[in-house]
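Student: coords below, sequence missing:
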């Protein structure tokens, strides 16, 4: 195998047998770990005429109600007819004897994911602006998908979504940290005391950012979104939670950086600034964004909580291959909290 670090997360013999049983090629398979995800794990699987992507959770034990690949696959199948560009699910494995956790398989798609560099044809202000516009417009399209009474309606209960988010993440901090950071409770109390009234309900992606979009290859012309990726945190709730997260984690010149700015390229000229992202979204949805700072504080606070969980797992030796992201979190978590606090103070 090309990625020797995949040995504990991917078993070629068992995966090859599973694929063959589902009529997806035959013969031996090889795997290469891909993507920048800090939670679930993604492999490109080749061999026997196949070119696939396998997505699975991290090594067990896993926190309850997290890394649910079966639920994620169900969501993607439900969204497929909506026009939102989602991956095609070819097969789902619920048998934990194969890889220790459930996983699903989709076709490999060639495309562009923008993080710290763009394709050469898009390195100009007008192309960068179109990338930002497609980023916002795709989110608007997702939030416009009717929930109805079908499979999407079973993803969650949108009523009380914001209150549950504040309560859940406040509790998660206590079980995932080994240090005292009073600002966590202070921000949590501020959020709980100022819960906004949601203006509607939609599918909420939960990790909506530029790095989770795949664009069609640059040689095909103007930027076009081919796929929206990484749906593990999706549920039903307040659509402004996605917009607040997108804004709070977008790199912008003159603004503090953070470990959650995973596409730092957006600090360059041409990309929409945070307020411009909000303006385009508001124009297309008609939603009132006067309270969007609350949603940005929520996003940064939640990010601090789940980054602390990653940091604690790394300290415990549970992320042995992570030499870049987790080591930054000792200070990175505190920086996220400081940015949330600055928003509260109006700075």
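Tutor: On my side now, so go ahead. Because the structure is a prediction, the values reported are computed rather than measured. Numbering: from 1, shown residues only.

Student: from here on, contacts and neighbour counts on C-alpha atoms
Tutor: OK.

Student: In contact with residue 239, which residues?
Tutor: By Cα atoms under 8 Å, 6 or more residues apart in numbering, the contact list for residue 239 reads 143, 200-204.

Student: now residue 227
Tutor: 85-87, 213-215.

Student: Am I right that it falls within a helix?
Tutor: No - applying DSSP: H, G, I helix; E, B strand; the rest coil, one finds residue 227 to be strand, outside a helix.

Student: one more structure, for comparison:
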């Protein structure tokens, strides 16, 4: 992972390390044993993620972004609950330590979790040393892990009430339509027509499962020898139609929002979208015949998310680098979604 703003708290927007240390000493005695330093993990474009250390141990702190937080987004309790529930399954997640919903501590809810080793691959340069065979193996593990997540029985891990699968796709289209209105600051050709087309053509849903909500290569950590050590960024997890995860993963496969001109998913050895679909179908046995709709919906959702980040960046409320061009991905995503619906 790349990072910046290493220090004792100065230059760490949204994280007061002295207040954090005092709070953890009181609520989780023995976790921290000295003064904290920290840095921001860059690359993510939504929740703020920091690594903090007392010189002996290290932990990750997650909190919502600064300002213009969309309703229902950036849910710290949701992330914390699902990772805690999955800790004893074969879906790799960081071990959780503490959730704080008292906004008086850091100005927003936050949680503390294990700092897991590994890299969130974003560029060809980062993933290239694995070689073509190693890169292909990582992609296979990415898909296999998604299948394992979708095979977990929510009730057995205490998540039976984590969402409402009935009517999930209809609610998702409505939800992201509302998020679009909350972030709208410019004209986006074709996006309203896309919203309406998605609402008119909703498919029969796949059997419900735990949905990650933002599953992609750079939301997992991978070791230097290609082992997948953790799935991260569970803020949009729920119960619903798992094919939305596959559809969005394919959107990121073709148009990642990180990695610049040479994203990791374009490296030699990384499977094509068709190969990824075959892997998923083989691993899960699910019907993927209407996947075009799910890819189109993934384009719409990602376009809305990018537009929200573009809005915050224009207000000076983003932390870290890499936001200048985020608004440029919106129009191509809308165009691709219309193409996918024609083919569906």
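Tutor: In hand now; what should we look at? From a predicted model like this one, the values you see are computed outputs, not experimental measurements.

Student: related to what we said a few turns ago, now the second structure: which of the contacts of residue 227 of the first structure match?
Tutor: Counting by both residues aligned by TM-score structural alignment, their matches' Cα atoms under 8 Å, the members of the contacts of residue 227 of the first structure that carry over to the second structure are 85-87, 213-215.

Student: before we move on, back to that, now tabulate the contacts of residue 239 of the first structure in a markdown table and tack on neighbour count, secondary structure and distance to residue 225 of the first structure.
Tutor: Converted to a markdown table, these look like this (neighbours: other Cα atoms under 10 Å; DSSP: H, G, I helix; E, B strand; the rest coil; distance: Cα to Cα, whole Å):
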| residue | neighbour count | secondary structure | distance to residue 225 of the first structure |
| --- | --- | --- | --- |
| 143 | 24 | helix | 16 |
| 200 | 13 | coil | 25 |
| 201 | 19 | coil | 24 |
| 202 | 20 | strand | 20 |
| 203 | 25 | strand | 18 |
| 204 | 23 | strand | 18 |
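
Student: Mind putting the residues you listed into CSV with distance to residue 328 of the first structure?
Tutor: What follows is those, written out as CSV (distance: Cα to Cα, whole Å):
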residue, distance to residue 328 of the first structure
143, 33
200, 37
201, 35
202, 34
203, 32
204, 28
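
Student: Pick out the most distant pair among those residues.
Tutor: Using Cα to Cα, the pair of the contacts of residue 239 of the first structure lying farthest apart is 200 and 204, separated by 11.3 Å.

Student: and for these two, which residues touch both?
Tutor: Joint contacts of residue 200 of the first structure and residue 204 (Cα under 8 Å, 6+ apart) are 238-239.

Student: Now residue 65 of the second structure: closest residue in space, sequence neighbours ignored.
Tutor: Closest residue to residue 65 of the second structure apart from its sequence neighbours, by Cα to Cα, 6 or more residues apart in numbering: residue 47 at 5.1 Å.

Student: One more: residue 109 of the second structure?
Tutor: Using Cα to Cα, 6+ apart, the closest residue to residue 109 of the second structure is residue 101 (4.4 Å).

Student: Give the equivalent position in the first structure for the one you found.
Tutor: Matched by TM-score structural alignment, residue 101 of the second structure corresponds to residue 94 in the first structure.

Student: Starting from residue 18 of the first structure, give me the distance back to that match.
Tutor: According to Cα to Cα, to the nearest Å, residue 94 of the first structure and residue 18 of the first structure sit 11 Å apart.

Student: what's the answer for residue 211 of the first structure, then?
Tutor: 30 Å.

Student: Please apply the same query to residue 90 of the first structure.
Tutor: Taking Cα to Cα, one finds residue 90 of the first structure at 12 Å from residue 18 of the first structure.

Student: Over to residue 230 of the first structure?
Tutor: Taken as Cα to Cα, the span from residue 230 of the first structure to residue 18 of the first structure is 23 Å.

Student: in the stretch 1-150 of the first structure, which spans are helices?
Tutor: Here the stretch 1-150 of the first structure has its helices, by DSSP state H, counting those that start in this stretch, at 12-21, 69-79, 96-99, 125-143.
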